[in-house]
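*Asks:* sharing a model prediction with you, sequence too.
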Amino acid sequence: MELCPNHDEDITYAPGPPQAGVPTEPHQWPGTFHGSQALLYAEVSQRQIAELGAALRRAPADE
């Protein structure tokens, strides 16, 4: 979320998990804020939810 209070820390943190062998898929949605996906009527929120759902479906199942 571009306007999230921890945006900068999240960007700094993002390379860490892949370097430790944890697959990640960073996404950015310009103009959004932490929790903005709760505004279900907004197009960007619908896009966020769809992208997050697709990423979860691509994630390997934990055995």
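*Replies:* Looks like it came in fine.

*Asks:* only C-alpha atoms from now on, for both contacts and neighbour counts.
*Replies:* OK.

*Asks:* residues in contact with residue 39?
*Replies:* Remark: with contacts taken as C-alpha atoms under 8 Å, 6 or more residues apart in numbering, residue 39 is in contact with residue 45.

*Asks:* let's bring in a second model and compare:
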Amino acid sequence: MVLPTIAPARNENFADLAPAYIDVGEVDIFRDESVACAQGLWRAGVAAELHVHSGMPHAFDVLLLGDESSARHREDRIRVIRSI
């Protein structure tokens, strides 16, 4: 059994969770689980911002560190962190 603290999409109750920012690569092995987590939050009325980055693999944010193509996802993360 995988605990929901390890795989958040497996939660049975999303109602009391905090708003979330979720970004994932389109070809990431965890893409579908990330999308399912956002959907669970939305169904529970919890705010969730989901970004699926076209053509990107798992850990694209680290693999592309310093690359121009990673600028948009970095800017999105900075925007969210500043809003907290």
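*Replies:* The structure has been received and is ready for your questions. Just so it is clear, the model here is predicted, and its values are computed rather than measured.

*Asks:* hey, where'd the strands end up in structure 1?
*Replies:* For structure 1, strands defined by DSSP state E do not occur.

*Asks:* hey, which helix is longest across it?
*Replies:* For structure 1, the helix with the greatest residue count under DSSP state H is helix 43-58.

*Asks:* residue 40 of structure 1 -> structure 2?
*Replies:* In structure 2, the residue matched to residue 40 of structure 1 (TM-score structural alignment) is residue 65.

*Asks:* which residues sit against the longest helix of structure 1?
*Replies:* Counting by C-alpha under 8 Å, 6+ apart, 25, 29, 32, 36-40 sit against helix 43-58 of structure 1.

*Asks:* now these as a markdown table including distance to residue 14 of structure 1?
*Replies:* Listed next are those as a markdown table, based on distance: C-alpha to C-alpha, whole Å:
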| residue | distance to residue 14 of structure 1 |
| --- | --- |
| 25 | 9 |
| 29 | 15 |
| 32 | 18 |
| 36 | 20 |
| 37 | 20 |
| 38 | 23 |
| 39 | 25 |
| 40 | 26 |
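
*Asks:* if we can go back for a sec, off-centre distance for the longest helix of structure 1?
*Replies:* Helix 43-58 of structure 1 sits 9 Å away from the centroid of its parent chain (C-alpha atoms, centre = their mean, to the nearest Å).

*Asks:* what's the answer for stretch 69-84 of structure 2, then?
*Replies:* With C-alpha atoms, centre = their mean, you get 12 Å for stretch 69-84 of structure 2.
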